[in-house]
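**Q** Compute the structure for the input listed below.
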Amino acid sequence: MLRKKLKLSSVNEQSENKSSSHQGTSVELESNHSIYFPVPPPADASVSNKMLEVHRNLNRLLENLNFVKDPICFVYNPTIYASEPLEKYLKLYCRKEKKVLFVGMNPGPWGMCQTGIPFGEISMVKNWLLINGHVGQPNQVCKYRIVEGFNCTQKEVSGDRFWNLMKELCTTPQRFFNNCFLYNYCPLAFMKEDGGNITPAEMQPQLKNSLEVVCDETLKEVILILKPEIVVGIGRYSEKRVSNVVKLLKQDIKVLYMPHPSPRAIYKNGWSYEANKFITKNNLMKYFQ
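**A** All right, here's what the predicted structure looks like:
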């Protein structure tokens, strides 16, 4: 039972020290339904509305957990302060069930942290996905990771690589999103005092476990809504979380690993070559038509 996984003592301890980095009102976890999704979206709601509700429920739960513990000094949640472009992303491109679900890890400082869109490199979001919108501010801002929204001039390498590959293969966003969707496993970005990035994979075990219990359940809800035949974990961490969730679902869903486009990762022939090889090997081009 997931209720047992998230120990009450852990929630209480972390709630007492709750960081102001998380906006919004806390939610009572006790319910006759799932403690994670106490009010399921109506069965007749559109796919995009169901996805929006899943994001909102996830954020309510994350507000009960405090992640600001050394070395983490700042926590950004762009699905809250950049909710307008995120909502446009869901309503434009997540209107129906999908054949393939790509799952990234968490926001990058110059991509999703600025736009609210997974792998959301600014020029690709504006000029290819054709999304713009109001972007607010986290409650606590790291001076080395300023949020300027769509006015930011920094380039997100991971997002630039991912979306440019999809542009090259699909030509239009509609061809990609007709059968596919991109979702991030975790909506939070974690930073050191100097702005250094801390990924979920690098977090202290207790914090990581608290995060994964909630995000695993959310990923399960996303899979149940979108009903994909294939789920692609972008990077080893995402692949591991996807595999865990799919195993618990006991459904006939294929799990694949795609190399992560991060500049941290070194590929002999470059990321684009490796990604194209992955797509060809797994016969994914048919989903991009």
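**Q** C-alpha only now, for contacts and for neighbours.
**A** Will do.
**Q** Just to be sure, V232 is in a strand?
**A** Yes - judged by DSSP: H, G, I helix; E, B strand; the rest coil, V232 forms part of a strand.
**Q** quick one: it and M105 touch, right?
**A** No - the pair V232 / M105 is not scored as a contact, 11.4 Å apart, by CA atoms under 8 Å.
**Q** more crowded one of these two?
**A** Just comparing V232 and M105: by other CA atoms under 10 Å the higher neighbour count belongs to M105, 26 against 21.
**Q** Now do the contacts for that one.
**A** By CA atoms under 8 Å, 6 or more residues apart in numbering, the residues touching M105 are 184-186, 200, 234-235, 237-238.
**Q** Quickly name whichever of the residues you listed is closest to P71.
**A** Within these, the smallest distance to P71 is 12.7 Å, found for P200 (CA to CA).
**Q** Could you double-check that K98 sits in contact with F176?
**A** No - in this structure, K98 is not within contact of F176 by CA under 8 Å, at 10.4 Å.
**Q** ok so, going back, make JSON lines from the contacts of M105 and add distance to E168, neighbour count and secondary structure to it.
**A** Formatted as JSON lines, these follow (distance: CA to CA, whole Å; neighbours: other CA atoms under 10 Å; DSSP: H, G, I helix; E, B strand; the rest coil):
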{"residue": "N184", "distance to E168": "22", "neighbour count": "21", "secondary structure": "strand"}
{"residue": "Y185", "distance to E168": "25", "neighbour count": "25", "secondary structure": "coil"}
{"residue": "C186", "distance to E168": "27", "neighbour count": "23", "secondary structure": "coil"}
{"residue": "P200", "distance to E168": "30", "neighbour count": "22", "secondary structure": "helix"}
{"residue": "I234", "distance to E168": "18", "neighbour count": "22", "secondary structure": "strand"}
{"residue": "G235", "distance to E168": "21", "neighbour count": "19", "secondary structure": "coil"}
{"residue": "Y237", "distance to E168": "26", "neighbour count": "18", "secondary structure": "helix"}
{"residue": "S238", "distance to E168": "24", "neighbour count": "25", "secondary structure": "helix"}
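**Q** Which of these sits closest to K192?
**A** The nearest member of these to K192, counting by CA to CA, is P200 at 13.0 Å.
**Q** To compare with the earlier structure, here is another sequence to fold:
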Amino acid sequence: MLRKKLKLSKVEEQNEYEVSNNNTVCNELSHQSIYFGASPSIDNLISTKMINIQRNLNEILDKIDFVKHPICYVYNPTVYANEPYEKYMKLYCNNEKKILFIGINPGPWGMCQTGVPFGEVNMVKNWLDIDGNVDVPNKMCNERRIQGFNCTRKEVSGDRFWNFFKDLCGTPKRFFRNCFLYNYCPLAFMKEKGANITPADKSMENTLKSSLQEACDAAFNEVILTLKPDIIIGIGRYAEKRALDIVKHLSQDIKVLYLLHPSPRTPGNNNWAEEASSFIKKNNLTEFFN
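**A** This next block holds a predicted model:
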């Protein structure tokens, strides 16, 4: 064996594995990726690929004027809160994943404040152990002001999601060993008084919705090619639909599942933790969180 001949240390063995793994990813992406050149470097880690996918998506979205009735404000926390957002990527997205959770877009008191998907401030700081500088959007709604990690409002969806997996897994390391959470769209859209508009909202102009979906689908496709999940869990029907539409065009055998959104505004969502626990058992996913 080569390792025996060279008497590699444990550290060297790990480095050898990471280079080999990344080389495989790079070779596959060189034939399928729209964001990376024909010969990506071997040391281009998965987290770097993910960050670059997001940056390229942001460049595309930045060219679209979304401020058309009823949209008055557009926030992109992957830009003004890019420091904690990229910390999230670097800490927790350094390997391929068995399960990819997909959310829709940032919430006003979660990702909009912290840059982390479903990023309720307390859970991001004290469980995920992420903080960092958060700037503000160019145009800010008075009812949805960005205070970063000083925000005292609780985002119920993020609190429910991360607390459930904290109880299930104990540590972030155990959750992220097999799983990752990604938001399909990095933009939050608001009406004049701060009411939320999702990418699925019927009030969004059809041409804007089409342009948004085209850009986000392409980026989500790249995320799937990079992380190579066996299972994608759409958090909410819209996320499930986007995953199904993309997966059917891929050669990978990926199962797409639907998980009830943890928002208190979701109909019939009286006990989300119980719903999530039943979902995991029903779909035989317990092994991925042990």
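**Q** Let me see the ranges of the helices in the stretch 1-150 of the second structure.
**A** With helices called from DSSP state H, counting those that start in this stretch, the stretch 1-150 of the second structure shows them at 2-6, 10-32, 46-62, 77-80, 82-92, 111-114, 121-126.
**Q** and N138 of the second structure, which of those is closest to it?
**A** helix 77-80 (9.0 Å).
**Q** Tell me the buried residues in the closest one?
**A** 77-80 (16 or more other CA atoms under 10 Å).
**Q** now stretch 187-202 of the first structure
**A** Across stretch 187-202 of the first structure, burial judged by 16+ other CA under 10 Å covers 187-192, 195-197, 199-200.
**Q** Please identify the deepest-packed of the helices of the stretch 1-150 of the second structure.
**A** Mean neighbour count (mean count of other CA atoms under 10 Å) peaks for helix 111-114 among the helices of the stretch 1-150 of the second structure, with a mean of 32.
**Q** That one vs the first structure - mean distance after superposition?
**A** After superposition onto the first structure, helix 111-114 of the second structure sits on average 0.2 Å from its aligned residues (mean CA distance after the TM-score superposition for the first structure).
**Q** which residues in the first structure form strands?
**A** Residue ranges of the strands in the first structure, as given by DSSP state E, are 74-76, 100-104, 180-184, 189-191, 197-198, 230-234, 254-258.
**Q** residue nearest the centroid of the second structure?
**A** Y182 (1.2 Å; CA atoms, centre = their mean).
**Q** Tell me how far the aligned residue in the first structure for L285 of the second structure lies from R161 of the first structure.
**A** For L285 of the second structure, the aligned position in the first structure is occupied by L284, per TM-score structural alignment. Noted for L284 of the first structure: a distance of 18 Å to R161 of the first structure, by CA to CA, to the nearest Å.
**Q** likewise E221 of the first structure?
**A** 28 Å.
**Q** Could you tell me which residues make contact with F180 of the second structure?
**A** 92-93, 97, 99-101.
**Q** which residue numbers in the first structure go with stretch 214-229 of the second structure?
**A** The aligned range for stretch 214-229 of the second structure is 213-228, by TM-score structural alignment.
**Q** got a list of contacts for the matching stretch?
**A** Residues outside stretch 213-228 of the first structure that contact it (CA under 8 Å, 6+ apart): 2, 5-6, 36, 47, 50-51, 54, 58, 61-62, 96-101, 185-186, 241-242, 245-246, 249, 253.
**Q** which of the residues in stretch 275-286 of the second structure are buried?
**A** 276, 279.
**Q** do the same with stretch 125-142 of the second structure
**A** Buried residues in stretch 125-142 of the second structure, counting neighbours by 16+ other CA under 10 Å, are found at 128, 130-132, 134-137, 140-141.
**Q** and of those residues, the nearest to E275 of the second structure?
**A** The nearest one, if we look at these relative to E275 of the second structure and count by CA to CA, is L128, at 23.2 Å.
**Q** who's in contact with the nearest residue to the closest one once chain neighbours are set aside?
**A** Closest residue to L128 of the second structure apart from its sequence neighbours, by CA to CA, 6 or more residues apart in numbering: P172 at 6.2 Å. Under the criterion of CA under 8 Å, 6+ apart, the neighbours of P172 of the second structure are 127-128, 166.
**Q** Going by distance to E28 of the second structure, which of the residues you listed wins?
**A** Distance to E28 of the second structure across these (CA to CA) is lowest for L128, with 30.9 Å.
**Q** State the distance from that closest one to R177 of the second structure.
**A** To R177 of the second structure, L128 of the second structure is 14 Å away according to CA to CA.
**Q** Quick one: end-to-end distance for stretch 112-132 of the first structure.
**A** 13 Å.
**Q** Determine how far that stretch lies from the middle of the whole chain.
**A** Here the centre of stretch 112-132 of the first structure is set off from its chain's centre by 14 Å, with CA atoms, centre = their mean, to the nearest Å.
**Q** likewise stretch 164-174 of the second structure?
**A** Relative to the chain's own centre, stretch 164-174 of the second structure is displaced by 17 Å; criterion: CA atoms, centre = their mean.
**Q** ok, now stretch 142-156 of the second structure?
**A** That offset, for stretch 142-156 of the second structure, works out to 20 Å (CA atoms, centre = their mean).
**Q** And stretch 154-174 of the first structure, by the same measure?
**A** Centroid displacement of stretch 154-174 of the first structure relative to its chain, using CA atoms, centre = their mean, is 17 Å.
**Q** now swap in stretch 175-183 of the second structure and tell me
**A** A distance of 8 Å separates the centroid of the chain from that of stretch 175-183 of the second structure, by CA atoms, centre = their mean.
**Q** mean offset of that stretch relative to the first structure (after superposition)
**A** Mean deviation of stretch 175-183 of the second structure relative to the first structure after superposition (mean CA distance after the TM-score superposition for the first structure): 0.2 Å.
**Q** what's the span of that stretch from first residue to last?
**A** This stretch, stretch 175-183 of the second structure, spans 17 Å end to end (CA to CA).
**Q** same deal with stretch 281-289 of the first structure?
**A** The first residue of stretch 281-289 of the first structure is 17 Å away from its last residue (CA to CA).
**Q** Touching that stretch from outside, list them.
**A** 99-100, 169-170, 175-176, 178-180, 279.
**Q** okay, those in a markdown table with distance to Y257 of the first structure next?
**A** Converted to a markdown table, the contacts of stretch 281-289 of the first structure look like this (distance: CA to CA, whole Å):
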| residue | distance to Y257 of the first structure |
| --- | --- |
| K99 | 16 |
| V100 | 13 |
| L169 | 19 |
| C170 | 20 |
| R175 | 22 |
| F176 | 18 |
| N178 | 21 |
| N179 | 18 |
| C180 | 16 |
| I279 | 10 |
